[in-house]
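Asker: The following comprises the amino acid sequence and a computationally predicted model.
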Amino acid sequence: MQFILVAVLVLFTFAAAAEEAVAAEAVLPQAKPGCTDRCGNLTIPYPFGIEPDCYMTENFSVSCNTSTKPPTATWEDSPIVINNIYLAEGEMQIMHYVAYDCYDSQGPTESDKPLLTVPPFTVSHTRNKFIAVGCDTYALFRGYRADEERNIMTGCMSMCDNLDSVEQSCSGVGCCQTDIPRGLENCTLTLASYYNHTYILEFNRCSYAFFVEKDEFTFSPNTSFKDLSNTEKLPMILNWEIGEGPCDEAQKKDDYACKANSKCVNRTISDELSGYICQCQPGYQGNPYLPDGCQDIDECKVSNPCTNGRCENSPGSYSCLCDKGYRSNGTNNQSCIKEVPKNQPKTTLLLLLIVSLSVTGGFLVLFVGISWICCGIKKRKFMKLKEKYFKENGGLLLLQKLANNGGSVETTKIFTTEELEKATNNYHESRVLGEGGYGTVYKGVLLDNKVVAIKKSKGGTSIQSEQLVNEVVVLSQINHRNVVKLLGCCLETAVPLLVYEFVTHGTLYEHIHRKRSLLSFELRMKIAVETAGALAYLHSSISTPIIHRDVKAANILLDDNYTAKVSDFGASRLVPSGQNEIQTLVLGTFGYLDPEYLQSNQLTEKSDVYSFGVVLVELLTSKVAFSNDRCLASIFVSSMDEDCLKQILDDAIVNEGNIETVENVASLAKRCLRVKGEERPTMKEVAMELEGMTITA
């Protein structure tokens, strides 16, 4: 009994000694000698530091506020609190302020839209997301991308009429979210309301927007509105790096930061190699930026990697001294395998060889057979999948309706997936013509050398099969010179592909705002008349009217003769007979959206009239529909009300003369932009007025 107790005590003593050895090895220096390595609960590893000469450069200077309990670390002297520094990943977790924008019955009450100014660091596009919460909310953020020397802006919109309609996800009803472009720094945030929360004050007084680390915020309509009102900051991740060049350049410089037993890792925070970080080599741990900071890991003490043998540590690695009857694995000596006796009879070895070859041959035959069967099954599954998609997308119904409507291959062709893959070189990025909210458009060349535009949607569609088929049938029968012609579709994919005629001369947006060409006032009037005529045709001249729903300069194409072609019907809706409005989720583009549609979710033909009014204003002013957080429509209407029209007009248009026609067009645009849809003219009236102005001009 005493012997057993002594043995147990010896084992416990040995285990404790091993744990102490491992723990002692794990406590490695993180800061430079003589420098403070902690601030409260945060370890401050070099290249970061608190005192002068304790950090690599000013960019890595950390302040420690000892007046708080526990003390808190901030970047330099800013209010940005540092939660954690991830040395191996080149990342930093900070706490950043939640922006808010609040209202009462009198209007705005309080708001805070904090800047995120950390010049040497960028917002991690893989570890964060941008979220806005509210029922009358749009949130935007703008950041500077250094490698392209330009600002990038994006954001999202969230609307709802009551809490019952809010979903448990950030899908745009009560909460929205968007990905963050890579490589952004110095971000500014805009948070605003369309209607000052007038219609929703009883349950939603404030809007909120913030960057947040993924998985650190989960939206819930029952708790998030209240919780955010009491939340000052949320965690997010920033990227940091050493130097301004990649590893191959940095290693030639005197200030190369990676010390002994470490390696250099390139960072691609933006689209190009921007800098580097250091990491300890495999088998080492510690701080790669300090001399002798990367220390050997004694694998033999940390674990027992050598089963059936004794572990022997070596710098950066280990090896196994195998027990009797076992031998090394023959590659890295890091495991032991059972040894085959050398005096085994030759006949036994020969028998084993014959059996092994037989088994191997059998498996080979079996593998070839199974592979052939699998290929056949895979091919049949692929064919069945295409057939399934074709049926789900309403292919059979489409064929029936085309037959009933006298359709033929010449009017609407049903393409195969193989045809369109070949036409676009398997959707190669060099064939991309443009990207929008509803999908990507590719340039394709068919077998007969006909050039087409192929639209591939980004995701699934909520339109039911019959609605989709009706839309394709109606669009295929449209024969208007100012509407892009739908040539056919492919229904063998998860999301249908639409094939349109190819228009050669770009978009109206490119000609106005990117100065692709100088458009005279005469040409602008021609484009306005043709676009208005096309929309009037869609609204009132076909059996099933179509509301375009995304009228904007980027969706008006121009051919070589500057003939306008209305395009992109990805958001369009068919209007059933006898129905003037459609209840639907809000879709469209900032700056062009009908405010009445935004509030009520009721889509009408007058929604297109409002959007066309914005296009008219773009033609008159050469200004973009949404810029610097302000809508062009609002600025234009204010200028008209204050009798300051000439101050907002494009100087080239004013200098061309014919100011009376310009003023008439401006007056028509203002009527199109009225808040109440019932006070706006119809597209047919707009088209007639513009034609009349062209004749008298």
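Answerer: Cool, the structure landed.
Asker: CA atoms for contacts and neighbours, from now on please.
Answerer: OK.
Asker: What segments of the stretch 301-450 of the chain are strands?
Answerer: Secondary structure of the stretch 301-450 of the chain (DSSP state E, counting those that start in this stretch): strands at 309-314, 317-322, 326-328, 336-338, 413-414, 432-436, 439-445.
Asker: do the same with the stretch 1-150 of the chain
Answerer: 38-39, 42-43, 62-65, 72-75, 81-86, 91-97, 99-104, 107-112, 122-123, 128-133, 136-145, 150-159.
Asker: try it against this one:
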Amino acid sequence: MLREELSRDNELAETTRLFTEEDLKMATSNYDESGIIGRGGYGTVYKGVISPNNIVVAIKKAKLSEQSQNSQFINEVIILSRTNHINIVKLIGCCLKTEVPLLVYEFITNGTLSDHIHGKDIGTYLSWELCLQIAAEIAGAIAYLHSAASPPIIHRDIKSTNILLDENFIAKVADFGASKLVPRDHAEIATLVQGTFGYMDPEYFHSSELTEKSDVYSFGVLLAELITGEPAISFDRPEKDRSLAAYFISSVRTGNGMPSIIQKNLVHEEKNIQQIKQVAMLAARCLKVTGDKRPSMKEVAMELEGLKTMVEHPWVDKDSTSDHNETEYLLNESVLSDAIGSTSFGYSSIIGFDNTSIEMTRKVQFR
């Protein structure tokens, strides 16, 4: 399948390095278990060293061999070969001469964003400034996919486990196996869609219509995760709050409940609280039930970049009163009233699952 794509697409063929089976066996010491840096439903990721230049890489090896899994790997090659952005993980190449597909990526050293938010023993501290930087970088990468890539790309599985961090905490969006190139004519096509409970757009879930605004919703959940330190789905929370989106929106709407959900280690001065509230309100807009009422990722990225500039260059913000007034306005219940409703769609129906990253597949119409 991939050879056919390479033969049809000269640009894809030029940007995709083809490794031999022996290259990757040598790189991983014959896939020694000591080199495993990640496992998942898709397969296993190994750390490897490619000769002769001793380039450190991550090698994703699919499980034996489901056609759907092969298709996802091929899709990832096609998608990543069309992207060039500092905050998107770089695909170096692949191997076609093995029983299962093998993809070779740049090696990102600092784990996933989820590790740093939820990992109890990782020993790192994400300051508010760093959270804002990471959020702005992710938003910029998704905005690039939606607005600058040709054709545009919908990621379809934005979540904290799919965000890698390098040694300088630069964010890299990863895992494009479920991503979709948007048809130039935006014609409807029948497709199988994957999503993760807790991050999935409720409008998409109910209507089976996938748009760029589905990524916006998922990004809103990720922002809520950064602000609260809470997982997207948690069975440790009361039943009505198991969905972070519903829990977050409810807390923001009440206003007084907002400070209690902010991670304590993020707050160190009054101005900081106001900035966190502004980002919280941006997350609430991303989490609106109706996709048309959500901002575009380009708008989200611009707003986060503006806030990041204020953190980096505080003298830019001369009128703190207007910022405070704007935040108070955004906290008004009327602004948030339509962000409630079915935000917690269908979560009561999955009680009994013991996993916060349950994958689901549905046949949908893509618009």
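Answerer: Right, received. Where do you want to start? Since the structure is predicted, the reported quantities are computational estimates derived from the model, not experimental observations.
Asker: Any idea what the TM-score comes out to?
Answerer: Once superposed, the chains reach a TM-score of 0.76 (TM-score structural alignment, normalised by the length of the second structure), with 300 aligned residues with a Cα RMSD of 2.3 Å.
Asker: ok so, going back, dump the strands of the stretch 301-450 of the first structure to a markdown table, plus mean neighbour count.
Answerer: A markdown table is the format used below for these (neighbours: other Cα atoms under 10 Å):
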| stretch | mean neighbour count |
| --- | --- |
| strand 309-314 | 17 |
| strand 317-322 | 20 |
| strand 326-328 | 18 |
| strand 336-338 | 18 |
| strand 413-414 | 18 |
| strand 432-436 | 15 |
| strand 439-445 | 21 |
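Asker: just so I know, which of the ones you listed lies nearest residue 109 of the first structure?
Answerer: strand 432-436 (36.2 Å; Cα to Cα).
Asker: and that closest one, which stretch of the second structure?
Answerer: Under TM-score structural alignment, the counterpart of strand 432-436 of the first structure in the second structure spans residues 36-40.
Asker: just stretch 608-623 of the first structure next, same as before
Answerer: So stretch 608-623 of the first structure is aligned with residues 215-230, judged by TM-score structural alignment.
Asker: circling back to that earlier point, so which of the strands of the stretch 1-150 of the first structure is the most packed in?
Answerer: Most buried of those by mean neighbour count (mean count of other Cα atoms under 10 Å) is strand 122-123; its value is a mean of 28.
Asker: what's that strand packed up against?
Answerer: With contacts taken as 3 or more Cα pairs under 8 Å, 6 or more residues apart in numbering; DSSP states H and E, strand 122-123 of the first structure sits against strand 184-192, strand 233-239.
Asker: List of residues touching the helix or strand containing residue 130 of the second structure?
Answerer: Residue 130 of the second structure belongs to helix 128-147 when assigned by DSSP states H and E. Contact with helix 128-147 of the second structure is made by 83, 85-88, 152-155, 163, 169-173, 212, 215, 219, 223, 226, 266-267, 272, 276, 296-298, 300-301, 304-305, 307-308, 311, as judged by Cα atoms under 8 Å, 6 or more residues apart in numbering.
Asker: and with 6 Å instead?
Answerer: Residues outside helix 128-147 of the second structure that contact it (Cα atoms under 6 Å, 6 or more residues apart in numbering) are 87, 152-153, 171, 266, 297-298, 301, 304-305.
Asker: Relative to the first structure, which residues correspond to the helix or strand following it?
Answerer: Downstream of helix 128-147 of the second structure, the next assigned helix or strand under DSSP H and E is strand 153-154. Using TM-score structural alignment, the residues of the first structure aligned to strand 153-154 of the second structure are 546-547.
Asker: By how much does that stretch deviate from the second structure on average?
Answerer: The superposed stretch 546-547 of the first structure is, by mean Cα distance after the TM-score superposition for the first structure, a mean 1.3 Å from where its aligned residues fall in the second structure.
Asker: Just give me how far that stretch sits from the chain centre.
Answerer: Remark: stretch 546-547 of the first structure is offset 29 Å from the chain centroid, using Cα atoms, centre = their mean, to the nearest Å.
Asker: next one: stretch 460-469 of the first structure
Answerer: 25 Å.
Asker: do stretch 536-547 of the first structure as well
Answerer: Between the mean C-alpha position of stretch 536-547 of the first structure and that of its chain there is a distance of 35 Å (Cα atoms, centre = their mean).
Asker: Please consider this matter closed, and thank you.
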